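[1] What shape does this take:
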Amino acid sequence: MLAHLPAPQSAEVLSGFPPDQQADVAYRIALMDRTAPEMVRMVEEELGRRMGSLLAYQDMATVGGVETLVEIINRSSRPTERSILEWLENSDPELAERIRSQMFVFEDIVTIDDRSLQLVLRDVEANDLATALKGVKQDVRDKVVRNLSERAGENLLEEIELLGPVRTRTVEEAQAKIVAVIRTLEEQGALTILRGEGDDLVR
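    I've put the predicted structure just below:
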């Protein structure tokens, strides 16, 4: 049922469950794929239309899955996130890694405040940074360059051009390295990703 609700509402409901139930529900959401309209209709009738119409389409309705769970977790409190991920790491390490890798995408660095981003950039290899910025939106590239010295910014832009065409997988791997740095700094307490209060912010 939570898979049908907007992520902020799902996160609020999920946070009210005991830790073991949070993980169990999260696991079921991640493994969901498609739900027949008849099933959704039955649940809707059982709730007495309290949550409004859940059927936006007459054919198969896509609900749940890893992306849905990631969005819900990103809107949840840090304790809820930790509880779910710890349970998944013990029960299904591969699924836990898929979820963890998607929880903060590279483009989300535009939400990081300048001071924290500068801290991140100090731990990133120049080549990885240049590769990660290939093909990204201009606002992402501008955000990074703006937080480097003028000379370092110019060198970065030059290196990006010198790279030429780069495989998508290579770009994604470089981006993943930078996201890993961000998550490591968060775990160390060097920066904080705020969750459960609308859009994610990093301070």
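
[2] From now on I want contacts and neighbour counts done on CA atoms only, so please keep to that.
    Noted.

[3] how about the strands in this protein?
    Along the chain, counting by DSSP state E, strands occupy 34-35, 61-62, 193-194, 201-202.

[4] Just put the ones you listed in CSV and tack on distance to A11 and mean neighbour count.
    Shown next, in CSV, are the strands of the chain (distance: least, Cα to Cα, whole Å; neighbours: other Cα atoms under 10 Å):
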stretch, distance to A11, mean neighbour count
strand 34-35, 21, 13
strand 61-62, 19, 16
strand 193-194, 14, 18
strand 201-202, 17, 18
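
[5] Quick one: those as TSV, columns for distance to E173 too.
    Rendered in TSV, the data for those read as follows (distance: least, Cα to Cα, whole Å):
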stretch	distance to E173
strand 34-35	30
strand 61-62	29
strand 193-194	22
strand 201-202	22
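
[6] Now the second one, please; I'll put the structures next to each other:
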Amino acid sequence: MADNETQKPSDDNVSGLIDTLTGPQKAAAILVAIGRPSASRLLKHFNAEDLRKLAGHARTLEPISPLDFEQLVKQFEDSFAEGAPVSEAAQRFEGLLREALPQDEADAVFEERVQPQLVQESVWAGLARLPIEGLQAYLADQHPQIIAYIVSKLPSDLAARIFVGLPPQLRSAVVQRSLHIGNVAPAAADLLEDVLRRDLLGRSDAGPVKAHHGQIANIFNQLDRQEMEELMASLKDLSQDDISRIKAKLFNFEDIERLSQRARLLLFDEVQTEQIATALRGADSALQETVLSSLSTRGRRMVESELAAEQGNITSQNIADARRTVARIAIDLSERGIITLDSGEDTE
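    The predicted structure follows:
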């Protein structure tokens, strides 16, 4: 009798505790209790929003004893023999999610809801979507130092188009300042970005970035050979040291001939056959032979077959893009220390 009276309050206490949990809290508790293998299989059936909600409810769980879990399992009409106590439900639930989901999806579930810096689009992303003509017209009225900073924050291909559209004298001044631009005070960067939003985007992020010879060369490498040569010729105000350091980092498709045979073999191992064939369209016979001699026997036959066929719908833009792709791969291999881009002066 005494035993029964002692047991009854305990049962009531257990029932009362479980009854205070919400449905999502109970679901989170069950997932934690059944262990990682089983929970991992179940979690894959939830969408991202459901997982966020469950993760949030898991954080609110109080420590749950095995007796509490027995009552909870009965409510779910399942056949668990024994539940596992949870004293750190939030951490264990996060562990389950991270085991069951790819890292990027799990990170998205647990990232903080309030991230002001991600709410507003970067001013640089906004500028990159503007019509190039309007952006060039605006920049042409700015001080070269301002232009240099703005260009240093934009993608290289967009920066290249801006450079080409600037008047020659202004272009030279901008390049000179871009080479030696230093850290920009956060307050000044914030102010400039606010002005750009107001003037160009009609609607505040900061972060100074250094722009040196490598970045300028990367911009120039987005141009075709004629544009690159015209731009280099306009840089009369630069010191010989600056010009030499830029030239050392310049590379386009025609410069493949200055690579060593070993470097060419490594380069074309990284390039798709179709891109090689497209890039060789319209190239002089000497350059074609240089490239073809760097391919495997099978690769050479495939490229020669492509070149012998009609050009079809391959445009001059397709050819230019393929050549830039090959040049970018060469530059990437050089930056990784796999090959060396010997300068023209070194080969003469």
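
[7] The strands of the first structure: which one's closest to F104 of the first structure?
    Nearest to F104 of the first structure among the strands of the first structure is strand 193-194; the distance by Cα to Cα comes to 9.4 Å.

[8] other SSEs contacting that closest one?
    Using 3 or more Cα pairs under 8 Å, 6 or more residues apart in numbering; DSSP states H and E as the contact definition, the elements that strand 193-194 of the first structure packs against are strand 201-202.

[9] Quick one: distance of the strand it packs on to the chain centre.
    Strand 201-202 of the first structure has its C-alpha centroid displaced from the chain centroid by 13 Å (Cα atoms, centre = their mean, to the nearest Å).

[10] before we move on, the earlier item: so which of the strands of the first structure comes closest to A126 of the first structure?
    strand 201-202 (22.4 Å).

[11] what about the strands of the first structure, which gets the closest to P6 of the first structure?
    Proximity of the strands of the first structure to P6 of the first structure was assessed by Cα to Cα; the nearest stretch is strand 61-62, lying at 13.7 Å.

[12] middle-most residue in the first structure, spatially?
    If you average the C-alpha coordinates of the first structure and look for the closest C-alpha using Cα atoms, centre = their mean, you land on M103, 2.4 Å from that point.

[13] quick one: the residue mapped onto that residue from the second structure and D224 of the second structure, what's the gap?
    Under the alignment (TM-score structural alignment), M103 of the first structure pairs with L250 of the second structure. Going from L250 of the second structure to D224 of the second structure by Cα to Cα, to the nearest Å gives 11 Å.

[14] Equivalent analysis for G165 of the second structure, please.
    Per Cα to Cα, G165 of the second structure is found 14 Å from D224 of the second structure.

[15] next one: R336 of the second structure
    Separation of R336 of the second structure from D224 of the second structure (Cα to Cα) stands at 24 Å.

[16] So for these two, which residue has more residues nearby?
    Here R336 of the second structure and D224 are compared on neighbour count by other Cα atoms under 10 Å; more neighbours surround D224, at 15 against 10.

[17] Can you name the residues that contact that one?
    Taking Cα atoms under 8 Å, 6 or more residues apart in numbering as the criterion, D224 of the second structure is in contact with N252, A320.

[18] Give me the spatial nearest neighbour of the match of M103 of the first structure, chain neighbours excluded.
    Counting by Cα to Cα, 6 or more residues apart in numbering, A217 is the residue found nearest to L250 of the second structure once chain neighbours are left out, at 5.6 Å.

[19] How many residues are close by the one you found?
    Other residues within reach of A217 of the second structure by the criterion other Cα under 10 Å amount to 21.

[20] V25 of the first structure versus the aligned partner of it in the first structure, what's the distance?
    Under the alignment by TM-score structural alignment, A217 of the second structure pairs with V70 in the first structure. Plainly put, V70 of the first structure is 13 Å away from V25 of the first structure if you go by Cα to Cα.
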